[in-house]
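Enquirer: coordinates only, sequence not included:
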């Protein structure tokens, strides 16, 4: 008992202070500075070595063709003698300003682009909204939506050329059923542009719908639940939750569709049999891409074709710059 009591009293006593330890609270520890990693020559050149294949390919197939086309646009070069180049300055560009076929091709490009891009994106948004809902066989409908994109341009254009046939086409048959007169879908100015635009809409709606569908999956469900609790209808949820949530996807598809509209080539080339690069007997659906092909590979004027190519690039840059200014002004 005596030993136990002595042990308990010793446990209650404070521990003796260390004479080597300074009195008072301990000073705060200073955080050690992290030394910056040493960048050797191999580590600094590593990212450039990884990017070297891309930079080489981009320079060979991207930058060099642009520079070569710019150089050719200031010369008179014929396809029959590409080695002979005669300096003409801005003559190829000034001739475009007085060329009625160029302005008609530009008007056709803008018209077909609007007729194809606006319905295409609206339909794609509606299809994506339907596919995003919980319904049976969603995977099957997604594959069906992407099937037109996987179809070749030649096959799709051939089917639509038969569909819009003047004498035995299904479109005129449907018009006759409702009591309307048949339409010349290949020679009519607006009818032919509408027919070409319908091919673009059919081929690219599913592609844009899948992009919107992927973007819809990133919108949080909590936002829809909060909007429903606040009494917002489905339409107001779509306007104030869905559209702001997929805004980057909307901008991307609008940009890609605009570029595709300016570069439209395959559909109008193959639409009318025998029309070729002229875009019809009266150039009624000749786009800038067809006009470039006609000047360079039919009329053999490579200098003019290069000038048209750079004019298309400048028109596209101006259109995108104008759209950006409008967006900033609206914001």
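Expert: Done, it's in. Model, not experiment: these values are computed from the prediction.

Enquirer: switch to C-alpha atoms for all contacts and neighbour counts from now on
Expert: Noted.

Enquirer: Summarise which helices and strands the helix or strand hosting residue 120 is packed against.
Expert: Element membership of residue 120 [criterion: DSSP states H and E] is helix 100-132. Packing partners of helix 100-132 (3 or more Cα pairs under 8 Å, 6 or more residues apart in numbering; DSSP states H and E): helix 138-150, helix 189-216, helix 247-262, helix 288-293.

Enquirer: Put this next to the previous one:
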């Protein structure tokens, strides 16, 4: 019996438009997937930033003509003592609030990472202050630090100390506002640190325990070095939030001159100074210059922080 061989059908040639579509799908689809972010960022981020810079190059009153003045607003800004006072208050509040906040957040994260009773309940509880309305938190803390009937003065009265007018002095207003910020954000940072700690391999701690390392030694030699990327992230976000601090100091001493941050501008931040120039004095060109100085300040501090963390990591 002879073998019967089926005729071989030649492969169908691929149409040109299908080939082009396949190549476009391989090369262009990744850009299509990420394009929504860049489109939204360009509309709501890059364009307002560039337009603010264009406004800052003009004398831009609420009514009247807009006159191009070049860098005059920036020259005026660098010679403005009120701007430097606001910058000092902003950086001071950032330092006073961030340092104890990080210490408490790390302590909370280490505690919640251990096997304790109702651990899940405590983990949920530490983030509750962050979801509370910032206006409500500020109003409550304003009553706590009230001069005549505040809880803070009642407590220090136990030790025979005189009542403090918390809004009248730089140090006292910084302390009160920093406590508001810490109360809201300590739990948030603690959960971020906790998530990073749980990603650390338990074998490292087991090996350290076998070598006789105490929990304190394990924290400094294992936990803290492994948390450096997380510390960098939280520091940058804290810098952005700290430089843009607005609601807490604004509502700390409400009234007609609340935007000035006290009678002597003792707790006026850069964002408050921006709003004062833009929407009280209606000097939009000058306010645009303040906005760009805030942007540059955040950028410079963030770059310095990144360089410091990289140098510390390289040294180890």
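Expert: Alright, I've got the coordinates. Given the structure is predicted, the values throughout are model-derived calculations rather than measurements.

Enquirer: counterpart of the helix holding residue 120 of structure 1 in structure 2, which residues?
Expert: The aligned range for helix 100-132 of structure 1 in structure 2 is 81-113, by TM-score structural alignment.

Enquirer: Residue 172 of structure 1 -> structure 2?
Expert: In structure 2, the residue paired with residue 172 of structure 1 is residue 153, using TM-score structural alignment.

Enquirer: Quick check: closest non-adjacent residue to its match.
Expert: Leaving aside its chain neighbours, residue 153 of structure 2 sits nearest to residue 163 (5.2 Å; criterion: Cα to Cα, 6 or more residues apart in numbering).

Enquirer: Likewise for residue 175 of structure 2?
Expert: When the adjacent residues along the chain are set aside, residue 175 of structure 2 lies closest to residue 96, with 7.3 Å between them (Cα to Cα, 6+ apart).

Enquirer: Just to check, that neighbour is in contact with residue 174?
Expert: Yes - with contact defined as Cα atoms under 8 Å, residue 96 of structure 2 counts as touching residue 174 (7.4 Å).

Enquirer: Comparing those two, which residue is more hemmed in?
Expert: Higher neighbour count among residue 96 of structure 2 and residue 174: residue 174, with 22 against 17, using other Cα atoms under 10 Å.

Enquirer: Aligned to that one, what sits in structure 1?
Expert: Aligned counterpart of residue 174 of structure 2 in structure 1: residue 193 (TM-score structural alignment).

Enquirer: wait, that match sits on residue 110?
Expert: No - using Cα under 8 Å, residue 193 of structure 1 is not in contact with residue 110, being 10.3 Å away.

Enquirer: distance between the helix holding residue 120 of structure 1 and the chain's centre?
Expert: In this view, helix 100-132 of structure 1 has its centroid 13 Å away from the chain centroid, taken as Cα atoms, centre = their mean, to the nearest Å.

Enquirer: Report the mean deviation for it after fitting onto structure 2.
Expert: For helix 100-132 of structure 1, the mean deviation from structure 2 after alignment is 0.6 Å (mean Cα distance after the TM-score superposition for structure 1).

Enquirer: what sits up against stretch 313-330 of structure 1?
Expert: If you take Cα atoms under 8 Å, 6 or more residues apart in numbering as the criterion, stretch 313-330 of structure 1 is touched by 255, 259, 262.

Enquirer: Not counting residues beside it along the chain, what's closest to the second one?
Expert: Nearest-residue entry for residue 259 of structure 1: residue 316, 7.1 Å, with adjacent residues in sequence omitted and distances by Cα to Cα, 6+ apart.

Enquirer: Now which residue in structure 2 aligns to that neighbour?
Expert: Aligned partner of residue 316 of structure 1 by TM-score structural alignment: residue 298.

Enquirer: Could you tell me which residues within the helix or strand encompassing that match count as buried?
Expert: Here residue 298 of structure 2, judged by DSSP H and E, is contained in helix 284-315. For helix 284-315 of structure 2, a neighbour-count test (16 or more other Cα atoms under 10 Å) marks 284-294, 297-298, 302, 305-306, 309 as buried.
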